[in-house]
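Asker: give the three-dimensional model of this entry:
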Amino acid sequence: MTHEMPVRVYYEDTDMGGVVYYANYLKFIERGRSELVELLGLNQREMRDRDGIVFVVTRVVADYLAPARLDDRLVVRTAHRAASAVRWVFDQEVLHGDRVLFRAEVTAVCMTLDGRPTRLPATLRGQVP
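Answerer: Okay, here's the model as predicted:
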């Protein structure tokens, strides 16, 4: 499954050079992953409150390929490609039109609230390759 989410670049997203500040790409892709997780039928707040489990990002490999600028209309494309019992890997891109501006591989681990790795929720296990 691939999910696409539109994002508009606001003034607050830019740096002194008028381009999207590098850390904001991480915020954009976080939102994209959250949307995909919800589409797969998981509510992260309920997971935390009811089951005591959360997703924790443990690794990000990112490539900044070209800048986005104020008022650009972007698309965050998120796909999940692999999972183990506790780990989930996402491929994400931020695009402006057909041009890829940012690309990342993100690894998240399912953990208990006291910081121990735990199995992915059962409803998710059958949906992730």
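
Asker: every contact and neighbour count from this point should use C-alpha atoms.
Answerer: Noted.

Asker: state which helix of this structure is the longest.
Answerer: Taking DSSP state H as the assignment, the helix of the chain that covers the most residues is helix 22-39.

Asker: buried residues in that helix?
Answerer: Tyr25, Leu26, Phe28, Ile29, Glu30, Gly32, Arg33, Glu35, Leu36, Val37 (16 or more other CA atoms under 10 Å).

Asker: just send the residues you listed back as CSV, with distance to Arg99 too.
Answerer: Compiled in CSV, those are given as follows (distance: CA to CA, whole Å):
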residue, distance to Arg99
Tyr25, 15
Leu26, 18
Phe28, 16
Ile29, 16
Glu30, 20
Gly32, 18
Arg33, 20
Glu35, 22
Leu36, 22
Val37, 25
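
Asker: now show me the structure for the sequence below, then we'll compare the two:
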Amino acid sequence: MHRFPIRVYYEDTDLAGIVYYANYLKFIERARSEWLRELGVDQVAMKAAGLFFAVRRVEADYLSPARFDDQLEVETLLHALSPARVVLDQHVARAGKALFSARVTVVCISGTGRPARIPADAAQVLRAQGLARN
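Answerer: Next comes the predicted model:
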């Protein structure tokens, strides 16, 4: 499981002083990007090869609000992997208390927007993540 710290800034909150709902999607996006970077998946090289990861689906549950200056942690865990798709479970927590939970489906696409196979080197490190949790 990958863990990524996030601090809530004033710009992340709404008029009620709680994190605006769409910002949780930004938080988990940052965590996914860092997870891939730490695994060694080179998205710049993928782009040069005409391949990209794109979010296809997000199922989200907002469980409890986060507030200005909270220190949060985003956990990312591989749920499923296919030749062109990665399904992740991502959770945002504050001091161990769950605030937000999402299942995110990310697909590999070509420059034309058509489905494409995940590059072999990236698929190998992603598969290893799945094996590591079993």
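
Asker: pull the residues that contact the longest helix of structure 1.
Answerer: Outside helix 22-39 of structure 1, the residues that touch it by CA atoms under 8 Å, 6 or more residues apart in numbering are 2-5, 7, 13, 43-44, 64, 76-78, 90, 92-94, 102.

Asker: could you redo the last one with a cut-off of 6 Å?
Answerer: Here helix 22-39 of structure 1 makes contact (CA atoms under 6 Å, 6 or more residues apart in numbering) with no residue beyond itself.

Asker: and Asp12 of structure 2, how far from Asp61 of structure 2?
Answerer: 18 Å (CA to CA, to the nearest Å).

Asker: for structure 2, which segments are assigned as strands?
Answerer: 2-7, 51-62, 71-82, 85-94, 97-110 (DSSP state E).

Asker: quick one, which of Asp12 and Asp61 of structure 2 is more surrounded?
Answerer: Higher neighbour count among Asp12 of structure 2 and Asp61: Asp12, with 21 against 12, using other CA atoms under 10 Å.

Asker: any idea how far that one lies from Gln90 of structure 2?
Answerer: Between Asp12 of structure 2 and Gln90 of structure 2 the computed distance is 19 Å (CA to CA).

Asker: could you do Asp42 of structure 2 as well?
Answerer: 21 Å.

Asker: what of Asp121 of structure 2?
Answerer: 23 Å.

Asker: go on, Phe53 of structure 2?
Answerer: From Phe53 of structure 2 to Gln90 of structure 2 the distance is 17 Å (CA to CA).

Asker: those two: which is more packed in?
Answerer: Set Phe53 of structure 2 next to Gln90 and count neighbours by other CA under 10 Å: Gln90 wins out with 25 against 19.

Asker: pretty sure the more buried one contacts Ala102?
Answerer: Yes - contact criterion CA atoms under 6 Å: Gln90 of structure 2 and Ala102 qualify, at 5.2 Å.

Asker: alignment lookup: Asp72 of structure 1 to structure 2.
Answerer: When structure 2 is aligned by TM-score structural alignment, Asp72 of structure 1 is paired with Asp70.

Asker: for its match, the count of nearby residues, please.
Answerer: Neighbourhood size, Asp70 of structure 2 [other CA under 10 Å]: 15.

Asker: before we move on, back to that, okay, the longest helix of structure 1 sits on what stretch of structure 2?
Answerer: Matched against structure 2 by TM-score structural alignment, helix 22-39 of structure 1 falls on residues 21-38.

Asker: contact partners for the residue mapped onto Phe100 of structure 2 from structure 1?
Answerer: Using TM-score structural alignment to pair residues, one finds that Phe100 of structure 2 aligns to Phe102 in structure 1. Listed by CA under 6 Å, 6+ apart, the contact set of Phe102 of structure 1 reads Asp63, Tyr64, Leu65, Glu93, Val94.
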